[in-house]
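In: please find the sequence and the predicted model below.
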Amino acid sequence: MHVKVLALSGAALIALGAPLAAQTAKPVPAATLVNQVNIPYQQFTLPNGLRVIVHTDRKAPIVAVSVWYDVGAKHEPKGSTGFAHLFEHLMFNGSENAPGDFFEPLKQVGATDFNGTTNLDRTNYFETVPTAGLERALFLESDRMGYLLGAITQAKLDEQRGVVQNEKRQGDNQPYGLTRYKVTEGLFPADHPYGHDTIGSMADLDAASLDTVKNWFRNHYGPNNAVLVLAGDIDVATAKPLVEKYFGAIKAGPETVTRPAPVPTLPAPKAETIKDRVAAVMVSRYWAIPGGDHPDAAALDVAGAVLGGLASSRLDNALVKKEKLAVNVSAYASTGAQVGTFGIRAIVRPGVDPALVGRRIDAILADFLKNGPTADEVNRVVTTQAAATIRGLESVGGFGGKAVALAQGALFYGDPGFYKKELAVLAAQTPASVKAAANRWLTRPVYALTVEQGPRGAYEEAKVPPRADVAPAAETPVKGTRGPIPALGKVKGLSFPAVQRTTLRNGIELVYAQRSAVPVTQVALSFDAGTAADVADKLGTQGLTLAMLDEGAAGLDSIQIAEAKERLGASIGSGSSADRTTMNLQVPSANLAPALDLFAKIAREPTFSETELARVKQQALAGIAQELTNPSGLVGRVVPPLVYGPAYPYAKAQGGGDPKAVAALTRADLLAFQQAWLRPDKAKLFVVSDRPLAEVKAALDTEFGDWRGTGQAGIKDFSVGMSPAQPKILLVDRPDSPQSMIVGAIPTGLKGTEDLLPVNTANDALGGGFLSRINMDLRETRHWSYGARGGFQTAAEAAPYLISAPVQADKTGPALASAREDVVAFLGKEPMTQEEFDRAINGGINSLPGDYETSDAVLGAMQYNDLLKRPDDYQTTLAARYRGMTRDQLNGAIRSALDPKRTIWVVVGDAKQVRPQLDGLGLAVETVSAASVAGAAAAAPAAAAK
């Protein structure tokens, strides 16, 4: 299965809308959920071959525009790997009639979810725009389809080649980041369409010439090789004349030829081992499998979930929970249009023989192949996937909305409704069908890959440096003749749901909003705790407590809890921000009553079993070890004590915590934390549901209304005050890193409970979006990064400013200097311009309907408003507030907030290559090892906490 986010028809809302009072503990059958999924659509084809699909959804005044091209990495000939993805980038750099960056005119109309992606099978571009901005979006998409080549210059090619090569470095720089290449090489012959990765090779990207790239476009990007989907506040009568107006004159091009892609079978089992700077050994198994339209695709999807996709999967139950041989395990079937991959991965518990883990994987798989899954396992997979589909129903576009489902079916299989067939086949699976499919494909010779700890092998780097000069006169872009970009019509305002407040009978406040677009209820049980409440001399206590909540509760063990969630299609999890600790429930509303019963058991009656604690503690320690091999993980551990001062409560946010403290935690420690912080008098309930408030409140009162706290509640103490570090550069040595992660932390005197809208709006131009100065400098102008940004990290009591820029290793020093210059100039002689101001204001106003399209967004806004003491209707006031701003006001606000001289820089990279670049930047440079970072939490002074 590869369509996971679909939609319900209006009829489905009624079919799944039984009152809570009528619900029983018995879950709604999985087939009932699956049968309700429906995306009504109409379609037409232009004379030039462009296929157009229209889906009407009037819940918000927005339209998703999604263009899918029948060109992906599988169409690339030898020597041209990465070309499809490279061209995806080039198509954002302006066209003949829309010169300049593609994001500028979209930002002005308030586009949301705008991006592009490439995979082995296709390239897509998408944006969700206010209905009044649809003509502009269609003009832009049609211009890069039909009028692009005249705008592509050698300078633009060099620029985007550099960006793509940094995207490759960024992925490769992650732990286990080179695995994907080995798996592809291990399963597929080099000349197979799926025999290379989408990102391509450095050498092929180096070799891309302007003529070759332009010919690639001519051969693949015609309207007859594309599908256009419009989903949202649109109908076919309105859409057809607009599509004809903007796309009708584009001439058809050559038809893309899709080469045969048979599923390869290895002649014999193959095993390889590579080394990487990782915290633990990874053992894995892989097979090539058929694509999404094969009769066995759904059965293999079920097999992957039963083996290692469910929370109660066989591999997880055996290797992680019972035998404690691994700290993490997964299995999956990933299907493309023609071919896919079935994979099993296990992260070996430190001290365990990897060969033993491999043998146990093979034995569990052999048992599955012999006996197949149970009927209950199959049902739990179908229910889980159907519920996940329903939970994502509201989005019309983006990476996985309704437009995606329609476009994918149309492009790959000639049927926009193919998603419905997939779900029907999924629901029809039986233990026998899953067993048969698994035996057909997983008894073939396996490719086994082991990743061991050690220095990485030689890394393939780019040989041709990006050109620094401007395009010569001969490359002057062609001036278009289609006229100006369409103006924006009148944008309808945001319709934010009314927020209501009431209390349960024990005083827990319930904050509620009704959204009826989908039959889903989302609950956030939010406690006044957060990482600021972690135990000062036992950092990691909160994280381990949360990890243990669903490992046993009210007489149920971890496996029984996982199975119960799966039967209900419920997602139950937990997490924390600086200020709040939250337990979350998402469930089809038809199963709300039994799901709330389970949710309450987990929240109120965790057992903190000693047996489970020993295992979960080992997993937590393994997670900390993984953080110390990951650039982002290292940054997350180092920055908080530097920017806040080690004794401030927010400085406790150091990844998984202090490993020595975590290793020593006891059941009593966790129980004490839970009783002090995860208690009813520190709780609020936030709910977005299609159910009326009275029904939801009654159900919550049944489960939580009699809850009483035990003992003394915890208290957070911010009186210690912040004491940030002096400006310096802290270099964390991470050998063999093809990229460096640069973070600049600027302490401020701001609090999140203040009005930060002016500084956040000003920051749109400095670091807040794609078009910000920091990103445009390091990515588009210098092409040293795949993306850089800066923003205020808002918590109730603080809001420091963080710059984040992963850059190629050999440009670390110049990149840090350039980012520093960008900030200094913005706060000094080169403040926000009128153009930047207009873009920020227009984008802020016009994007509001798209920003709050989904219940997820509404639920998040409700919690954020409550935390920062904003009114419940805060979002409805934003348009007027934006209109009242002035450029001088914004420049003054951000100048008052930021002092660039206070910046503390953290660089994670290969010290032997990076340190010489940093020594001449005028700041003291301190080098530390990644291993030493683990002890930072233990060395920090204890903050006041009671």
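Out: It's in.
In: from here on, contacts and neighbour counts on C-alpha atoms
Out: OK.
In: can you name the residues that contact the nearest residue to H196 once chain neighbours are set aside?
Out: Among residues not flanking H196 along the chain, T184 sits closest, at 6.3 Å (CA to CA, 6 or more residues apart in numbering). Applying CA atoms under 8 Å, 6 or more residues apart in numbering to T184 gives the contacts 194-197.
In: now swap in G493 and tell me
Out: G493 neighbours (CA under 8 Å, 6+ apart): 846, 848-849.
In: the strands in the stretch 551-700 of the chain, which residues?
Out: Secondary structure of the stretch 551-700 of the chain (DSSP state E, counting those that start in this stretch): strands located at 552-553, 556-557, 571-576, 580-588, 683-689.
In: and the first one, what does it pack onto?
Out: To tie it back to what came earlier, the one meant is strand 552-553. With contacts defined as 3 or more CA pairs under 8 Å, 6 or more residues apart in numbering; DSSP states H and E, strand 552-553 has these neighbours: helix 558-568, helix 592-604.
In: put this next to the previous one:
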Amino acid sequence: MVRKLTLALAASTIALSGAAMAKTTPAPVADLVKTVDIPYEKFTLDNGLTVIVHEDRKAPVVAVSIWYGVGSKHEPKGQTGFAHLFEHIMFNGSENAPGDYFQYTKQIGATDLNGTTWLDRTNYFQTVPTSALESALFLESDRMGHLLGGLTEESVKTQIGVVSNEKRQGDNQPYGLVEYAQSENLFPVGHPYHHNTIGSLEDLAAAKLDDFKQWFKDYYGPNNSVLVLAGDVNAAQAKPLVEKWFGDVARGRDVPPVNAPIPTLDAPKKIVLKDKVPATRIYRNWIVPGLADPDYTALRAGASVLGGLASSRLDNILVREEQSAVSVSSFILPFVHGSLFWVQADVKPGGDADAVAKRLDDIMADFIAKGPTADEVQRVAASEAAGRIDGLEQVGGFGGKAVALAEGQLYTGDADYYKKELERLAALKPETISAAMQKWLTRPVLEIRVEPGEREAYKEVASGSGARTGGLTAPAFYMAPGSDGHATSAVKADRSKMPAPGATPALDFPTVETGKLKNGIKVHFARRNAVPAVRIAVSFDAGYAADPIDKRGVSNIMGNLLSEGTLTLNATQLAETEERLGADINVTSSQDRTVASLRAVKPNLAASIGLLADVVKNPAFAEKDLERVRVQQLTRIAGEKNQPQGLALRALPELIYGKAHPYGGSQTGTGDEAAVRTLTRADVASFHQSWIHPAKAEIFVVGDTSLKEITKLLNKQFGSWKPKATAAPAKNFAVAMPESKARIVLIDRPNSPQSFILGGKVLDAKGSDDLLPLRSANEIFGGDFTSRINMDLRETKGWSYGVRSQVGGNEDRVPFLIFAPVQTNQTGPSLGVLLSQARDFVTSKPITKEERDTTVVSNVLELPGSYEQSAAVLGQMRADALFKRPFDYAEKLAGKYSALTPESMTAEFKSKIDPEKMAWVVVGDAAKVKPQLEALGLPVEMQSEAAKPTDTNAN
């Protein structure tokens, strides 16, 4: 049985709007917090492995999450970067599962698959069909107990190359060097947090294979680990399997506890950096207590009030009222031995950074001295509780139930720690927050200022090369695990082959019911009741493609302004009301759609829908808000012109679609700088009246309600909606596009640590066509981690942190795109590899039966885990509507995949994608990469994209 979260809470069902909405009494936060519950059973093996099992039968999947008590804090001088490198290495195969880890996980239908390293821990996780649980336990236990036999000089060398490109990729971003300054200046030499997690590549290159083997023996034993299984399993079912596969893994050494007191600077410290950035950014940083300290909860809440909420103090004063900053934020990065309190403000381009810095300090000093109001504390708690309830729907991934249990056990020895944290949050008083801030934020501060300018010359890092191995990383979050439960005996398992997964049930996609509002708007509904929450998407046939050519960026401006106030609620009142309700309202645009979305807790659903309707139907479009949002958008455009991928995404669409085509503008949606600078309130209001229109609307709902109930609530708010103008005509896609031809456009970005390659071609296909065969073929070419181009450029050659290709998801003509960030000295050869791989794919090296089988099996087995969350169901419903498919399309996917053949997949790729007619944009240091590109024999055109602060003043 699914243990449904229930809320015995009274909530008004009276539809409210405007000023009355701000006075709505939401469900008490304390009651919301009480419902957050993840029951579990725990046992410990003889070798010290702590195992936690949470039963959740809503879907036939199990999250398998293993957390090791080792992070970069354990690295001594001369071995920095070891923990992060091993995160890569442990995806490279073990003694009984040689080769890439992902070749096995594809066979068992794993989803939400990743591994991460940070200061205090390393973790690995995947969600698998229930029938593949034993397969996953075999894989995880083999790399815990049987890794070293598969570790070679060549595999280590290759992954050092991958890590070096990961470092380049991060360093190449605007503000990408700040983290180094923070760790090196906030933590003294000798403190375990003094160095960045990616570590020193020189240390890695100098280490011997025996050094790496000893590191693994010291830290990756079962007694320094927590295994969490969450999902369609209970402890009685899990225990024999865990004993079988982990029971014979030898206990490791006892890892001594790290002693690291919270450091305090002797005096305030100021650092000024130069970088290719759109705006001066001001940082304020302190080290505050670790995540298990009671003061941490108070400081986290204080950070939210200061700069985390949409209605935060810094947002209200610096961004909305005084408009001296374009964005602000405040938050805490939680660690065990001291957390990082982080405040930042981006100065309005052309503004007085010194004046903003002083004002920032004055606001903070006043806040620290006087503290928050009771209402601010309530809004923080409500928002946090609502977010946690939403997260309970997922068993694994980056933030599901397995993560909550594992973090608590590893960091504090208490898997229930998430409850204590939420209870503290719900019980917080303003004076508690004031006391914590006065205690910790009156100490000397680290101020970092990043100003627009040229960086110092980049210090090149070493690169690796070698045989194909594997790896996957992404940052996410530790303390020695406790030990209790029942002792077990080791059972010798047969590791000669991976246990084959059993049969997986066919996907049962939720039934989608369709109704209509009084004014004809269609409502599509799917019931999901695992958590007391509802998601709503009011989708409009608009998006970037609806922007007039001379007003590109207007849809983005309009969408941002919808969240900046209605006729009766200003931006601050709107944000405050949303926070009190624990609701999350966003307006976003893609190429083809503009969507106003809502995530609401069930007790506050009626009021939350009222607020959503007010946002959609009654925008104020105040002139002062328009000017502020305009500056923010111009700053984002300037940021894109300083960021490699942003530059490429702005340049490519015009090359392949042509400027006059609806898809010919920047793929980021921010629009053209000149157009954004001159947009008027009348332009924005006209776009809203013509496109945010009942005739262009469709509503999608997933959650704990019914079609009858949700239709009644939606009718009260949207059913009588009468537009002020006629709907805009359909977008004109019948625009001639440029002839497809091979060309390279090189955008000079001097002193870049890396080059960014973006290739593209418009296909003779629309989103409503059956693109499954083409997308399946592309998985093999470049759409999956184990794809040909990624394994070649990342795993064989070590020239990139990761490359990929994709078939676009546009309603009309779709593009084929290739993304490849590569090291500078291999830019030309990397593009040559991409071209060669594409040519071979459609000629001498077509798709093999093994590739086809792996792709088909993987996609079919992944289906049950793909729709675990309501958000995924909602996304599928919206995609089905956009591409004119039936709502049971997902249930037909298994059959569609099974019908594929190697020949049909290759033929589909060949018929749609001609590598000889692709256009390429390369962003990099032209002095270094142009000769490499010219050696390819393709025409190379230089394009200068000014990397300078944008004039944010309207004409």
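Out: Looks like it came in fine. On a predicted model such as this, the values are computed, not experimentally measured, just so you know.
In: okay, and stretch 781-796 of structure 2 goes to which residues in structure 1?
Out: Counting by TM-score structural alignment, stretch 781-796 of structure 2 falls onto residues 766-781 of structure 1.
In: now that stretch, how far from the centre of its chain.
Out: Distance, stretch centre to chain centre, for stretch 766-781 of structure 1: 20 Å (CA atoms, centre = their mean, to the nearest Å).
In: give me the mean deviation of the helix or strand encompassing A84 of structure 1 from structure 2.
Out: Using DSSP states H and E, A84 of structure 1 maps to helix 83-90. Here the mean offset of helix 83-90 of structure 1 against structure 2 after fitting is 0.4 Å, by mean CA distance after the TM-score superposition for structure 1.
In: and after that helix, which helix or strand comes next?
Out: Per DSSP H and E, the first helix or strand lying C-terminal to helix 83-90 of structure 1 is helix 103-108.
In: can you list contacts of that next one?
Out: With CA under 8 Å, 6+ apart as the test, helix 103-108 of structure 1 has contacts from 92, 129, 136-137, 770-771, 838-840, 842-843, 846.
In: mind redoing it with 6 Å?
Out: 839, 842-843 (CA atoms under 6 Å, 6 or more residues apart in numbering).
In: kindly report the same for stretch 785-794 of structure 2.
Out: In contact with stretch 785-794 of structure 2 (CA under 6 Å, 6+ apart) are residues 780-782, 799-803.
In: end-to-end on it?
Out: Separation of the first and last residues of stretch 785-794 of structure 2 by CA to CA, to the nearest Å is 10 Å.
In: hang on, the earlier thing: which one of the contacts of G493 of structure 1 is nearest to Q170 of structure 1?
Out: Proximity of the contacts of G493 of structure 1 to Q170 of structure 1 (CA to CA) peaks at L848, which lies at 31.7 Å.
In: what's the counterpart of that closest one in structure 2?
Out: Under the alignment defined by TM-score structural alignment, L848 of structure 1 is paired with L863 of structure 2.
In: what about its match, which helix or strand?
Out: Using DSSP H and E, L863 of structure 2 sits within helix 849-866.
In: and Y874 of structure 1? What does it align with in structure 2?
Out: Checking TM-score structural alignment: Y874 of structure 1 goes with Y889.
In: excluding its backbone neighbours, what's nearest its match?
Out: Counting by CA to CA, 6+ apart, Y889 of structure 2 lies nearest to D880, which is 7.3 Å off, once chain neighbours are set aside.
In: before we move on, what about L209 of structure 2?
Out: Nearest non-adjacent residue to L209 of structure 2 (CA to CA, 6+ apart): E153, at 6.2 Å.
In: same thing with T127 of structure 2?
Out: A63 (4.1 Å).
In: and the helix or strand hosting the one you found, how far from the chain's centre?
Out: Secondary structure assignment for A63 of structure 2, by DSSP H and E: strand 61-68. In terms of CA atoms, centre = their mean, the centre of strand 61-68 of structure 2 is found 19 Å from the chain centre.
In: and it, what does it pack against?
Out: Packing contacts for strand 61-68 of structure 2, counted by 3 or more CA pairs under 6 Å, 6 or more residues apart in numbering; DSSP states H and E, involve strand 122-129, strand 225-231.
In: most centrally placed residue in structure 1?
Out: F399 (9.7 Å; CA atoms, centre = their mean).
In: double-check that that one belongs to a strand.
Out: No. Counting by DSSP: H, G, I helix; E, B strand; the rest coil, one finds F399 of structure 1 to be coil, located in no strand.
In: where along the stretch 801-950 of structure 2 do the helices fall?
Out: Along the stretch 801-950 of structure 2, the segments classed as helices by DSSP state H, counting those that start in this stretch run 827-841, 849-866, 870-882, 893-898, 902-912, 926-934.
In: counterpart of G582 of structure 2 over in structure 1?
Out: Checking TM-score structural alignment: G582 of structure 2 goes with G569.
In: quick check: the spatially closest residue to that match that is not a sequence neighbour vs A30 of structure 1, distance?
Out: Using CA to CA, 6+ apart and skipping the chain neighbours, the partner closest in space to G569 of structure 1 is T384 (4.6 Å). Plainly put, T384 of structure 1 is 8 Å away from A30 of structure 1 if you go by CA to CA.
In: what do you get for P350 of structure 1?
Out: Taken as CA to CA, the span from P350 of structure 1 to A30 of structure 1 is 39 Å.
In: neighbour count: those two, which is higher?
Out: The neighbour comparison of P350 of structure 1 against A30 (other CA atoms under 10 Å) goes to A30, with 21 against 17.
In: show me the contacts for that one.
Out: With contact taken as CA under 6 Å, 6+ apart, A30 of structure 1 is in contact with T383.
In: check which helix or strand covers M437 of structure 2.
Out: Take DSSP H and E as the rule and M437 of structure 2 turns out to sit in helix 430-440.
In: what's the average distance of that helix to structure 1?
Out: Averaged over the aligned pairs, helix 430-440 of structure 2 sits 0.3 Å from structure 1 after superposition, using mean CA distance after the TM-score superposition for structure 1.
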